[in-house]
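A.B. asks: Sequence plus the predicted model coming up.
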Amino acid sequence: MYRDTPDPWHLAERFYERRKYDLTVASLPLPRYRRAFEPACSVGELTVRLAERCEELVACDRVESAVATARERTAHLPHVDVRRLALPEEWPDGSFDLVVLSELLYYFDAPGLHEVLTRTAAALEPGGTLVTVHWNHPVPDHRGTGSTLAGTVASVPGLTPVADHREADFVLQVYARTGPDGSPAPSPAAREGLV
C-alpha cells in the first residue's frame, strides 16, 4: 500500500483520523509519561501528538517507507526514536509506562494476538497505561473489529479497565497495569486528591 503513496490512509488529511488521535491523547490518564511505545506508528501522525506527553517515545512500523516518513515527521523531536520492527517477533528492550496499540491488533491471528498482548502486559510497568483503539467495521484483511478485540484485551491478566469509549466507527479503551499487590492505579481525580 505504501508503494503508491506515502500515506495510503490519508491520515493527515481526514477529520475522522485527526479527531480519533485527539481523543486517544485526551484519554491518557497521566499528564506525562516517562517512556512510551507505539507500535504500528505508520507515518507518525499519532506519534507527534504522543510525543508532547512523553519524555521518551519508541515508535515502530514494519514498513520501511512508513518508518522513513515517521522519522522525517519527528526529526525535530530528539526524544522520539522511530524504528523498523515487525511484531511480535521483534520487540524493543526495556519497560514502558505507556503502550498505545492503535489500528494494529486485528492484523494478528490468534497466536500472534496472544503473543502481542502477553508481551505488552509484561513490558508495561505497574501503574502504566495501555491504550487500544481500533476501527469497528468489518474489513476483509482484518481478523476482528474494535468490539471483538475489546473482549480479548479485557481478558489479559493484570490489566484494569480505566476508560471505554465506543462509537460506531471505533472503540477506544484505556487500561492500567495493576500494581504488585494487585491494586489498580489511582484515577486522575484520586491522584489530585479530589476523591
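C.D. replies: Structure's in. What do you need?
A.B. asks: Could you use CA atoms for every contact and neighbour count after this?
C.D. replies: Will do.
A.B. asks: Give me the next element, helix or strand, following the lengthiest helix in the chain.
C.D. replies: In the chain, taking DSSP state H as the definition, the longest helix is helix 110-123. On the C-terminal side of helix 110-123, the nearest following helix or strand under DSSP states H and E is strand 124-135.
A.B. asks: what helices or strands is that next one leaning on?
C.D. replies: Here strand 124-135 touches strand 96-102, helix 146-154, strand 170-177, going by 3 or more Cα pairs under 8 Å, 6 or more residues apart in numbering; DSSP states H and E.
A.B. asks: closest to His114 out of those?
C.D. replies: Of all these, helix 146-154 sits nearest to His114, with 8.9 Å by Cα to Cα.
A.B. asks: Put this next to the first one:
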Amino acid sequence: MRLPDSYFHDMYAGNDDPWGFTSRWYEQRKYALTLAALTKPRYRSAFEPGCSIGVLSGGLATRCDRLMCTDVSPRAVDLARQRLTGHPHVDVRVGDIVADWPSKRFDLIVLSEVLYYLDRTALAELIARLPAALAPGGEVVAVHWRWPVDEYPQSGDDVHAALAESPMVASTSYSDTDFRLDVLHLSPERSVAQREGLVSS
C-alpha cells in the first residue's frame, strides 16, 4: 500500500528538515545534477509535487516564469512558503500527489523522491496521466534514491523501470550508486499528434 499521510505528518512533527535536505551532501549534489539536467534555460510553467520544505523549489524558481509546488504536509508547506518568500511567481499549496493533481498542462514536471511512496496501482495511474499534463515540448524530470527502504512500497529502480514502460522516452538518463535521474519527453510521433490536436494526451 502507499504510505499514509500520517507518515509525513509524523516526520515533520519533531523536525523541520527530517531528511536533511539542507545539510546532506547527497541532497546538495542531487539538486545540482537535477537542475543541470534540465534541457532548457527557462520554462513558462512548472509543477513540483512533493516539494517538502522547498529546497529544490528554490532552484527551480530561478528557471521558471510560474512554479506550482505541493506537499501533503501542512508544516512542510509553511516552511516552503517561508523559504520561497522572495519568489512571488511560486504558488505553494497543500496537496496530495494523486488526489490533487492539477488539471492544467506544464512545460516541466519535477518528480523528485516522491514516486516510491506509491503502490504499483497508484504509480501506474500517475504515470498514465503524465502525457496529458505536459504542454507540447514539455518534459518530466524524475529522480529517486535507488535502494529499497523497508517502509516504502517501491524502490527508486522500481519507479524508473515503470517510467521506462510509459509512452514517454528518456532523452537523458543518469544513475550512480545512490540515485537515478531521467528526463522524459513524449515520443516524437506523439508530440506531433498532440500539437495538431489529434490526441488529448
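C.D. replies: Yes, it's here. All of these numbers come straight from a predicted model, not from anything done at the bench.
A.B. asks: what about the helices and strands packed on strand 124-135 of the first structure, which gets the closest to Ala121 of the first structure?
C.D. replies: strand 170-177 (7.4 Å).
A.B. asks: what stretch of the second structure does the closest one fall on?
C.D. replies: Under the alignment (TM-score structural alignment), strand 170-177 of the first structure falls on residues 179-186 in the second structure.
A.B. asks: Could I get the contacting residues of Phe179 of the second structure?
C.D. replies: Phe179 of the second structure makes contact with 143-146, 156, according to Cα atoms under 8 Å, 6 or more residues apart in numbering.
A.B. asks: how about stretch 99-109 of the second structure, aligned to which bit of the first structure?
C.D. replies: Across the first structure, the stretch matching stretch 99-109 of the second structure (TM-score structural alignment) is residues 89-99.
A.B. asks: what about that stretch, how long is it end to end?
C.D. replies: For stretch 89-99 of the first structure, the first and last residues are 17 Å from each other (Cα to Cα, to the nearest Å).
A.B. asks: go on, stretch 170-179 of the second structure?
C.D. replies: Start-to-end, stretch 170-179 of the second structure (Cα to Cα) is 16 Å.
A.B. asks: give the contact list for Val90 of the second structure.
C.D. replies: Residues in contact with Val90 of the second structure, defined by Cα under 8 Å, 6+ apart, are 61, 66-69, 84.
A.B. asks: Please tell me how far the aligned partner of it in the first structure sits from Ala66 of the first structure.
C.D. replies: Taking TM-score structural alignment, the alignment pairs Val90 of the second structure with Val80 from the first structure. According to Cα to Cα, Val80 of the first structure stands 15 Å off from Ala66 of the first structure.
A.B. asks: So which residues make contact with stretch 57-67 of the second structure?
C.D. replies: Contact with stretch 57-67 of the second structure is made by 35, 41-48, 51, 69, 83-84, 87, 89-91, as judged by Cα under 8 Å, 6+ apart.
A.B. asks: List only those of these flagged as buried.
C.D. replies: 35, 42-43, 45-48, 51, 69, 84, 89-90 (16 or more other Cα atoms under 10 Å).
A.B. asks: And the furthest pair within those?
C.D. replies: When these are compared pair by pair using Cα to Cα, the maximum separation belongs to Arg42 and Cys51, at 19.2 Å.
A.B. asks: and stretch 54-66 of the second structure, which residues are buried?
C.D. replies: 54-58, 60-61, 63-64, 66.
A.B. asks: Counting neighbours, show which residues of the match of strand 170-177 of the first structure come out buried.
C.D. replies: For stretch 179-186 of the second structure, burial by neighbour count (16+ other Cα under 10 Å) applies to 179-186.
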